[in-house]
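[1] Here is a sequence with its predicted model. Questions after.
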Amino acid sequence: MRGLLFSTIIATGAIAGSALALDVETNGYARFALQGNNIAGNEGTGFAKDWEFEFKGKETLDNGMTVFVDLEVDAQGNDDLRTDDVTFGVSGGFGTVTVGIFNLGKVKAGQGLVPTAAGSAYGFGGLEAGDNQRGWDNGKTSLHHYSDRPSIAYTAPKISGVTVGAIYSTDDGEGQQVGLTAENTRINTISVGAQYGLSAGDAKVTVGAAYTNMEAQNPANNDDSSMIIGATVGMGAFTIKAAYKNGEHDADYDLAQVNAMYKTGPWTVSAAFAQGDNEGQDYQGYDLGASYSLGGGAKLMAGYTTDETGNNDSVALYGVGLQVGF
């Protein structure tokens, strides 16, 4: 598998090199908010900030294939710049091959083919990312595994509304040469998934499923395997999302999420609920969000997110803010 990965990277780079120039587009956002929180009875207030820029480029070659590159730069609340997902690849009649440093939810392959219940009208809210769910067991709060890793993905051409694809992420801590980054905590991961979509008028339905196995680095530990199913139904101003994940590591765990969003004029409102169980301990979370568009990519936001564990540890986050996007 390693040989296939490196050969594909070399071949993709060679093809990309024949393109003299890429059509580049940029997009992104900047967010700033005043937030309050309550963690197990301890209250506090402060400012929150987040911003991200994304650069995309693509070029169609004389042979009909398309090469592309996607670079994300963000701060995620920190002052220092950093690169997030970095992907590039080639697509054609054979499908799409993507390589780079990215998470399992980034590309349309494996887990990335499964609709999740992510999303909040408040930019700092949402139950999917797990950022606010500090009371939950790490790694069980989100339907996707979000750690960025050296990966290769293949997505087959869509046939009769069905798309299938797979992702392989490496454990690149083995035998790295000087000057290369050794990610000694990473593990080999394989994720395979499928998606089916249909639309009629202003109604659109998308369903997907994926199986993922994350190999334990220590042979004494158990692998982490999981199955995810999800669906999104959109009709007019309404969007309803639902997803369920069941996995096994040292013990069984599961997570279910539902999300509803409604848009009318400049207003967007959202509500989400998540219920999970890990080793017999229950978890649940709620998220309410609202935003008002000011035009020109700017909007005002407000939201409230809370979660609670089986041992009565609770976290609540609430705030108001401004987002400018382009």
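    Now that the structure is in, tell me what you want to look at. These figures come from a predicted structure and were not determined experimentally.

[2] switch to C-alpha atoms for all contacts and neighbour counts from now on
    Noted.

[3] which residues sit in contact with the residue of the chain most remote from its centre?
    Relative to the mean C-alpha coordinate of the chain, counting by Cα atoms, centre = their mean, the farthest residue is D62 (33.4 Å). By Cα atoms under 8 Å, 6 or more residues apart in numbering, the contact list for D62 is empty.

[4] repeat for the one 4 residues further on
    For T66, the set of contacting residues under the criterion of Cα under 8 Å, 6+ apart consists of K58, E59, T60, V90, S91, G92.

[5] how near is the residue farthest from the centre of the chain to I15?
    11 Å (Cα to Cα, to the nearest Å).

[6] ok, now S160?
    29 Å.

[7] More neighbours: the two, which one.
    I15 (15 against 9; other Cα atoms under 10 Å).

[8] Help me confirm that that one is found in a helix?
    Yes - judged by DSSP: H, G, I helix; E, B strand; the rest coil, I15 forms part of a helix.

[9] Look up how far G165 lies from it.
    22 Å.

[10] Then A117?
    21 Å.

[11] same check, this time on I101
    17 Å.

[12] what does V258 give?
    25 Å.

[13] With I39 instead?
    Distance from I39 to G165, by Cα to Cα: 40 Å.

[14] Settle it for me: which of those two has more neighbours?
    Comparing I39 with G165 by other Cα under 10 Å, the one with more neighbours is G165, at 25 against 16.

[15] ok, now which ones touch the more buried one?
    Contacts of G165 (Cα under 8 Å, 6+ apart): K108, A109, G110, L113, A153, Y154, T155, A156, V192, G193, A194.

[16] From those residues, pick the one nearest T232.
    L113 (11.7 Å; Cα to Cα).

[17] Could you count how many residues lie near that closest one?
    29.

[18] tell me which element the closest residue to it other than its chain neighbours is part of?
    Computed as Cα to Cα, 6 or more residues apart in numbering, the closest residue to L113 that is not its neighbour in sequence is Q195, at 5.5 Å. Per DSSP states H and E, Q195 falls inside strand 189-200.

[19] got the contact list for the following helix or strand past that strand?
    Later in the chain than strand 189-200, the nearest helix or strand by DSSP H and E is strand 203-214. Here strand 203-214 makes contact (Cα under 8 Å, 6+ apart) with 110-111, 113-115, 187-199, 223-236.

[20] before we move on, what about stretch 144-153?
    5, 84-85, 97-105, 107, 109, 111, 139, 165-170, 172, 186.

[21] ok, structure two:
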Amino acid sequence: MKKVLFATTALIATAGVAAAEVKFSGYGRFGIGYIEDRSTNDNVSDTALVSRFRLNIDGITETDGGVRFEGRVRLQADDDASTGEAGSAGLNGARFSVIFGGLRVDAGNVAGAFDNLANYYGNEPGLENFIGQYSGVDYEFLAYSSTGSGANAVFFQYAVGDFAFGASYDQNTTNNGNTALGGADQWDISATYTFNNITAALAYGQTDGPAGADDPSLVVLTLGAEFGDFSGTLFVGRDSDTPLNDAGEETDGTNYGISAAYNVGSALTLTAAYGDGSADGDTQQYGIGAIYDLGGGASLRGGIGRSKVGSADGTTRADFGAQFNF
């Protein structure tokens, strides 16, 4: 994402202390989206305007010793996919970071080890990135919230050479059905290694289960590679002791997926993704998309795909529109 510095402020009067700065960055997107049988309400059309405006606000300063302090909040406005109307807009929870060399520590509304894992999301087709290789995963891990307060958690990462190690901890999560006594402890860890044009990453996470039950968990292995104009990712995982889906079908099992991107020319990139799982209640997704670079951080994007949850009927989805980064 191209980031442009809009405003900086030199604040601190102490001699030799680096200047503080405030940065604004983000993107906007808008277009047309189609969801088959979008709603049971006859007055809601399957085709509707889709949009998002995202503004990141970062406050940054650095000490004499080279320790960098950051704070981020995000303003975001989205459409409501279920109704085709404008959705909620507001300020999310704050994330605070301390960075020194290869060490980074985040606190507050943080992304955990899975949410930060290299190639977890892969290439997601569509203006709205509605198809993912990870679709078979039913475990709810610690993730950054763009529109809510998020978790009050901590994330740690250390990178040295070609290796990177990460870990996160959330003391009172309600993920994976853990609502008793206000929540349960959740943690995850990861390791990443990059060699030449290939990146391999492995992560494991676990949540304290309800009294008398096993602890829900997830393990994921990803591989990503670039070969000239082609890039691709592989995804394999396994979740256990996750809740049944809405139809009461089993969701524990192996998850797998693949995604790819190919630069056809100087401006056009084609994308594709497929995700599924071995359990009866897992979500299967597949689709293709295209991105046409207009220059200056603007592009035309679109995609078409299909999603199916367990034994339920599949749903076709498509979109097309413009995105501009700033």
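    Now that the structure is in, tell me what you want to look at. Computed from a prediction, not measured in an experiment: that's the story for all the values here.

[22] what's the TM-score here?
    Overlay of the two chains. TM-score (TM-score structural alignment, normalised by the length of structure 1): 0.76; 285 aligned residues with a Cα RMSD of 3.3 Å.

[23] Could you tell me which of the contacts of T66 of structure 1 count as buried?
    Among those, the ones that count as buried by 16 or more other Cα atoms under 10 Å are K58, E59, T60, V90, S91.

[24] Just the closest of these to G303 of structure 1, please.
    Taking the buried ones among the contacts of T66 of structure 1 together and measuring to G303 of structure 1 by Cα to Cα, the closest member is K58, at 36.8 Å.

[25] what's the closest non-adjacent residue to that closest one?
    Closest to K58 of structure 1 by Cα to Cα, 6+ apart is F68, at 4.1 Å.

[26] Okay, and which of the buried ones among the contacts of T66 of structure 1 map to helices?
    Judged by DSSP state H, helices contain none of the buried ones among the contacts of T66 of structure 1.

[27] From those residues, which land in strands?
    K58, E59, T60, V90, S91 (DSSP state E).

[28] What's the match for the second one in structure 2?
    With TM-score structural alignment defining the correspondence, E59 of structure 1 maps onto T61 in structure 2.

[29] gap between that match and V67 of structure 2?
    8 Å.

[30] just Y204 of structure 2 next, same as before
    Counting by Cα to Cα - Y204 of structure 2 and V67 of structure 2 are separated by 30 Å.

[31] picking that back up, other SSEs contacting the strand holding Q195 of structure 1?
    Contacts defined by 3 or more Cα pairs under 8 Å, 6 or more residues apart in numbering; DSSP states H and E place strand 189-200 of structure 1 against strand 162-169, strand 203-214.

[32] relative orientation of it and strand 203-214 in degrees?
    170 degrees (axes from the mean of the first three to the mean of the last three Cα atoms, to 10 degrees).

[33] Let me have the helices and strands packed on strand 189-200 of structure 1 in JSON lines, extended by distance to Q281 of structure 1.
    As requested, those are exported to JSON lines (distance: least, Cα to Cα, whole Å):
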{"stretch": "strand 162-169", "distance to Q281 of structure 1": "30"}
{"stretch": "strand 203-214", "distance to Q281 of structure 1": "23"}
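
[34] between those, which one is nearest to F32 of structure 1?
    Among these, strand 203-214 sits nearest to F32 of structure 1 (Cα to Cα), with 32.7 Å.

[35] What's the first helix or strand after that closest one?
    Immediately after strand 203-214 of structure 1, counting by DSSP H and E, sits strand 224-235.

[36] So for that next one, what gets flagged as buried?
    Buried residues in strand 224-235 of structure 1 (16+ other Cα under 10 Å): D224, S225, S226, M227, I228, I229, G230, A231, T232, V233, G234.

[37] Stretch 13-31 of structure 1 now?
    G13, A16, Y29, A30, R31.

[38] How much space separates the second one from A251 of structure 1?
    Read that as A16 of structure 1. For A16 of structure 1, the distance to A251 of structure 1 - Cα to Cα - is 45 Å.

[39] before we move on, what about T8 of structure 1?
    For T8 of structure 1, the distance to A251 of structure 1 - Cα to Cα - is 36 Å.

[40] One more: A237 of structure 1?
    From A237 of structure 1 to A251 of structure 1 the distance is 40 Å (Cα to Cα).

[41] again, but for G321 of structure 1
    40 Å.

[42] likewise T98 of structure 1?
    Taking Cα to Cα as the measure, T98 of structure 1 falls 33 Å from A251 of structure 1.

[43] which one of the two has more residues nearby?
    T98 (26 against 11).

[44] Let me know the secondary structure of whatever residue of structure 2 lines up with the more buried one.
    When structure 2 is aligned by TM-score structural alignment, T98 of structure 1 is paired with D106. When classified by three-state DSSP, D106 of structure 2 comes out as strand.

[45] Contact partners for D106 of structure 2?
    Contacts of D106 of structure 2 by Cα under 8 Å, 6+ apart are R95, F96, S97, V98, V154, F155, F156.

[46] likewise D250 of structure 1?
    With Cα under 8 Å, 6+ apart, D250 of structure 1 has these contacts: N221, N222, D224.

[47] switch the cut-off to 7 Å
    D250 of structure 1 makes contacts with N222, as judged by Cα atoms under 7 Å, 6 or more residues apart in numbering.

[48] how would you label it: helix, strand or coil?
    Classified using three-state DSSP, D250 of structure 1 is coil.

[49] how near is it to A209 of structure 1?
    23 Å.

[50] so how far is L127 of structure 1 from the nearest residue to N311 of structure 1 once chain neighbours are set aside?
    Leaving aside its sequence neighbours, N311 of structure 1 sits nearest to Q281 (Cα to Cα, 6+ apart; 8.0 Å). Noted for Q281 of structure 1: a distance of 18 Å to L127 of structure 1, by Cα to Cα.

[51] Out of those two, name the residue with the larger neighbour count.
    Neighbour totals were compared for Q281 of structure 1 and L127, and L127 leads with 28 against 13 (other Cα under 10 Å).

[52] Which position in structure 2 pairs with the more buried one?
    So L127 of structure 1 corresponds to I131, using TM-score structural alignment.

[53] Its match is in contact with N123, isn't it?
    No - in this structure, I131 of structure 2 is not within contact of N123 by Cα atoms under 7 Å, at 8.7 Å.

[54] shared neighbours, the two?
    A273.
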